[in-house]
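With the sequence up front, the predicted model follows.
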Amino acid sequence: MQDQPVYKPKNHIRIVTAASLFDGHDAAINVMRRIIQASGAEVIHLGHNRSVHEIVNTAIQEDAQAIALTSYQGGHMEFLKYMFDMLQEKGCGHIRIFAGGGGVILPEEAKELQAYGITRIYSPDDGMEMGLQGMINDLLEKSDIPTGKDIQVTARDIYSQNFVSIAKLISAAENNRDEVAPLLEEIAHHKRKIKSPVLGITGTGGAGKSSLIDEIVRRFLRDFPEKRMAIISVDPSKRKSGGALLGDRIRMNAIDNPRVYMRSLATRQANLSLSKYVKDAELIAQAAGFDLIILET
C-alpha cells in the first residue's frame, strides 16, 4: 500500500473522540485521535468508558462537527442509535458520528447503523484497503463543514444560557467574527450589568490544573446548588499541522452537569499560550450570566 497523502481541511475541524461506556479498550481511539490531530484537526479527547450523555453534551458544548468513537463492548447497536437519537432530540443532528469496533461490529450491523443515520462504521477490511491515514482522510473530508457561519442566534438565546447557542456564537467569534460583531457588541452592553468573577488558572503541563478545576467544580456544585459556572480551557496548536489536543475534559469528572458549560479553545498560533478569541468567549459567558467563570491555560 502506498503512503496516503494527508487531507488538508478547508475549515477548522473539531472532533470529539472517545471509547464507549463500559469499554476499557482505548488503544485504537488513542492511535486514531493522534492521527486526526496530526492531520490538522482540533481533537476534544474524552478517553474511555464514556456515556452517550457525556459524549453528546461535549460535542454540543464544543460545537464539534463530528464524534469519532470505538466500541468493543458488544452494545454498539443500542449505544450508537441512542447517540444519534439524542443528537436529533437536542437539535444537533448536523453532528456526524463515526465509529469502529474491529470484528465486534458485524458487516450487517454496520449496514444497519449506517442506514439508521450513523455517518460511517469503519471495519477491519476498511483498515486494510484504506490504511489508517485513508480512514482519517475520509472522516475529515466528511466533517469538513464550516461552524459559526450564518448562525441563527439572538441575544435572548445567550441570556437564557442556551448551550447550543452559546457554542455556536463562540465558534462564530472564532471563525467569522465580522458576521456576529453587532451581536457581540449588543451583549457587551448587557455584560456590563453583570459582575461574574473570573478565576484564572495556569501552570506547566502536568502541574494538576485540570484536577484542581475538577475539585473546584465539584465543591461549587455541592455548596451552591442554584449557581452555574463556565469553564474556558485553552491548549496550544501544533506549529506544523495546526491540529490541537484539547484533552482537559479527560480529567474532569464533575463537569457533566447541566449547571456547567465548558468550551475548549486552541490557540491557532503556535507561539501563544492563549487564544486571541478568549476575550470573546469570556464576554459571551459573562453575558450568559454564569456565576463563576474559570479560565485555564
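Ah, there it is.

from here on, contacts and neighbour counts on C-alpha atoms
OK.

what about residue 67, which SS state?
Assigned with DSSP: H, G, I helix; E, B strand; the rest coil, residue 67 falls in the strand class.

Can you get me a residue count around residue 106?
When neighbours are defined as other Cα atoms under 10 Å, residue 106 has 12 of them.

cool, and residue 94?
Residues near residue 94, counting by other Cα under 10 Å, number 13.

List the contacts of the nearest residue to it once chain neighbours are set aside.
Beyond its immediate neighbours in the sequence, the residue positioned closest to residue 94 (Cα to Cα, 6 or more residues apart in numbering) is residue 65, lying 7.5 Å away. With contacts taken as Cα atoms under 8 Å, 6 or more residues apart in numbering, residue 65 has the following neighbours: 13-15, 59, 94-96, 143-145, 147.

also this one, for the comparison:
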Amino acid sequence: MQQVEIYKPKNKIRFVTAASLFDGHDATINIMRRILQSSGAEVIHLGHNRSVDEVVNCAIQEDVQGIAMTSYQGGHIEYFKYMYDLLQERGAGQIKIFAGGGGVILPNEIKELEEYGISKIYSPDDGRKMGLQGMINDMLQQTDFVTVKSLSDETENLTNKENRKIARLISSAENNADNFEAPLKELQKNHKSNPPVLGITGTGGAGKSSLVDELVRRFLVEVKDKSIAIISVDPSKRKTGGALLGDRIRMNAINNPRIYMRSLATRQANLALSKNVQESINICKAAGFDLVIVETSGIGQSDTEITEHCDVSLYVMTPEFGAATQLEKIDMLDFADLVAINKFDKRGALDALRDVRKQYKRNHNIFDAKDDEIPVYGTMASQFNDPGMNNLFVALINKIKEKTGVAFEANMEMTSSESEKIYIIPPERTRYLSEIAEASEHYDEWVDK
C-alpha cells in the first residue's frame, strides 16, 4: 500500500478517545489514538468501558473538536444516537463523533447512524481503502477548526459553574492569549473568592493521577457541598506536537457535578506546566470553585515551577529513587509542604520513608522533630481505604487551613496505621491451586502403582 502523507492541521486539534460501555476491547482505539497523537493531535484518553455521560461530560469540559470511539458490544445504535442527542442537548453540537466496530456494525447500521448525525462510522472496507493514516487524516480534516472564535456571554454568571462556559474561557486563554486580557481583567474584577490552590508534582510514573483521584474521592465523601477544579498538565511531544493527556484514565471519582477537570498540554519542550496554567487557575477561581488542584507532568530533580502557582504543594515520589544521596538533589524537598511516597508496597519502602524523613529534616533544619511530625507519608493510592492515603488527606486539610485560613470540615482523623499491602491471596500461597493439582496427580500416580 502506498504510504499516506500525514495531514498537517492548521489549528490545535483535541480528541476524546475511549471504548464504549461494557466493552473491554481497547486494542483498536489504542492504535487509533497513538496515530492521532503522532499526527499532532492532543488526545484525552479515557480507556475502555466508558458510558455516554462520562464521554460527553469529558468532551465538553475539555472543549474538544472530536470524539473517537470503538464499540464491539452490539449496542452501538443506541449508544451513538444517545451520545449525539446528549451533545445537542448540552449545547455542544459542534463536537463531531467518529467510530468504528469492525464487522460488528453492519453497513445498513452505518448508514442509519451517519444519517442521524454521526460524522463517520469507519467500516473494514474503509480500512482497506484508506489505511489507518488515511482514516486519521479524514478525522483531522473534519475537525480542523477553532472551537472558540470569539467570546460572548462566557463571563456572565460564571459562578453557576457551567462546564461549557469554563471550558471555552480556558480554550480562549490557551489558543488566543493576546485577545484574552480584557475578559481576564473582567473576571478578576468581578470574582470575590480566593480559594486555595494545591499543587501536586512528582516524577513520571509515581502515581500522581491515582493519588489525586483518591484525594478527590475522600474530599467528596468528607467535605459536603464544596467543589473542586482540577487542572492537569501533560507533556507535548517535541517532534510531532501531539500529546497524550491520559490522567483521566486513572480518575474514577471525577464524574461528579462538584468536579470540573481540564487537561492541558505543555505545548513547549522541557517544562512541567503549560504557559497558560495561571490563566486557567484564575478562571477556575472566578467560577467559584472551593479548591483548585494543579497536577504537573512528570518532573526532574531540579524542577520547582509549581510552587509559583500554588498555596500548598505536594511532592509525589516512589521508594525507587536510588541511593539516599539522590535525595539531596531533589529541589522539591526544600519547598514541598507535604511529601507522599506512593507505591509503598515496593521493596525497601520503609527504608525509603526513613531516608526521606531524614533528608526533609536536614533541608528544613528541624533536627529535633520526631519522625511522626515530619509531613512525609507512605501511600498506596491503588489500595482501597489505604491508611497512608487517609493520613495524607487529613494532613492536607490541616495544611490548607494553616497556610490559607480556609477550613474544610472533615471528620476523618489521623491514625497511627501505615500503608500495608492487603493480599486476597498471600504471596506464599499464590501457587495453591497448582499445589492442589500436583497433589492430585501424585495421588493418581501412587494409585496406578
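Arrived safely, thanks for sending. What you see is a predicted model; the values in this text were computed from it and never measured.

Throw the contacts of residue 65 of structure 1 into TSV and include distance to residue 292 of structure 1 and secondary structure, thanks.
As requested, the contacts of residue 65 of structure 1 are arranged in TSV below (distance: Cα to Cα, whole Å; DSSP: H, G, I helix; E, B strand; the rest coil):
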residue	distance to residue 292 of structure 1	secondary structure
13	29	coil
14	26	strand
15	27	strand
59	22	helix
94	30	coil
95	29	coil
96	32	strand
143	33	helix
144	34	coil
145	33	coil
147	27	coil
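
which of those residues count as buried?
Buried residues within the contacts of residue 65 of structure 1, counting neighbours by 16 or more other Cα atoms under 10 Å: 13-15, 59, 95-96, 143-145, 147.

With respect to residue 178 of structure 1, which of those is nearest?
residue 147 (14.2 Å; Cα to Cα).

Relative to residue 62 of structure 1, how far out is that closest one?
Distance from residue 147 of structure 1 to residue 62 of structure 1, counting by Cα to Cα, to the nearest Å: 11 Å.

Just the buried positions in stretch 248-267 of structure 1, please.
By neighbour count on 16+ other Cα under 10 Å, the buried set for stretch 248-267 of structure 1 is 248-252, 254-256, 260-267.

Can you tell me what sits against it?
42, 44-47, 54, 57, 61-62, 163, 167, 210-211, 213-215, 217-218, 221, 227-237, 244, 246, 273-276, 278.

Make a PyMOL selection of the buried ones in these.
Buried residues among the contacts of stretch 248-267 of structure 1 (16+ other Cα under 10 Å), as a PyMOL selection:
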select buried, resi 42+44+45+46+47+57+61+62+163+167+210+211+213+214+217+218+221+228+229+230+231+232+233+234+235+236+237+244+246+273+274+275+278
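
Count residues in the vicinity of residue 124 of structure 1, would you?
Burial measure for residue 124 of structure 1: 14 neighbouring residues, criterion other Cα under 10 Å.

where's it relative to residue 249 of structure 1, distance?
Following Cα to Cα, the distance that separates residue 124 of structure 1 from residue 249 of structure 1 is 29 Å.

what about the helices in the stretch 1-150 of structure 1?
27-38, 52-61, 76-89, 107-116, 124-143 (DSSP state H, counting those that start in this stretch).

Buried ones in stretch 79-90 of structure 2, by neighbour count?
Under the neighbour-count criterion of 16+ other Cα under 10 Å, stretch 79-90 of structure 2 has 80-81, 83-84, 86-87 buried.

Name the nearest of those residues relative to residue 107 of structure 2.
Nearest to residue 107 of structure 2 out of the buried residues of stretch 79-90 of structure 2 is residue 80 (Cα to Cα; 15.3 Å).

Do I have it right that the closest one meets residue 117?
No. Counting by Cα atoms under 8 Å, residue 80 of structure 2 stays clear of residue 117, with 9.4 Å between them.

Excluding sequence neighbours, find me the nearest residue to residue 104 of structure 1.
For residue 104 of structure 1, ignoring the flanking residues on the chain, the nearest one in space by Cα to Cα, 6+ apart is residue 72 at 6.0 Å.

wait, that neighbour sits on residue 21?
No. The criterion here is Cα under 8 Å, and residue 72 of structure 1 misses it with residue 21 at 9.8 Å.

ok, the buried ones among the contacts of residue 65 of structure 1 vs residue 31 of structure 1, which is closest?
Each of these was checked against residue 31 of structure 1 using Cα to Cα; the closest is residue 15, at 14.2 Å.

Can you find the partner of that closest one in structure 2?
Residue 15 of structure 1 maps onto residue 15 of structure 2 when the alignment is built from TM-score structural alignment.

rewinding a little: so which of the contacts of stretch 248-267 of structure 1 are in strands?
Within those, residues falling in strands by DSSP state E are 42, 44-45, 229-235, 244, 246.

Helices along the stretch 151-300 of structure 2, start to end?
For the stretch 151-300 of structure 2, applying DSSP H, counting those that start in this stretch gives helices covering 163-175, 181-190, 208-222, 277-286.

would CSV of the ones you listed with distance to residue 197 of structure 2 be doable?
Formatted as CSV, those follow (distance: least, Cα to Cα, whole Å):
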stretch, distance to residue 197 of structure 2
helix 163-175, 17
helix 181-190, 16
helix 208-222, 14
helix 277-286, 8
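
nearest to residue 333 of structure 2, of those?
When those are compared for distance to residue 333 of structure 2 using Cα to Cα, the nearest one is helix 208-222, at 16.3 Å.

what's the spacing between that closest one and its chain's center?
Its chain's average C-alpha position is 12 Å from that of helix 208-222 of structure 2, according to Cα atoms, centre = their mean, to the nearest Å.

how much does that helix stray from structure 1?
Its aligned residues in structure 1 lie a mean 0.7 Å from helix 208-222 of structure 2 after superposition (mean Cα distance after the TM-score superposition for structure 1).

list the contacts for the residue most central in space within structure 1?
Among the residues of structure 1, the one closest to the centroid is residue 62, at 3.8 Å (Cα atoms, centre = their mean). Contacts for residue 62 of structure 1 were tallied using Cα under 8 Å, 6+ apart; they are 14, 167, 262-264.

if you set the cut-off to 6 Å instead, what comes out?
By Cα atoms under 6 Å, 6 or more residues apart in numbering, residue 62 of structure 1 lies in contact with residue 263.

next one: residue 67 of structure 2
Counting by Cα under 6 Å, 6+ apart, residue 67 of structure 2 has contacts 15-17, 97.
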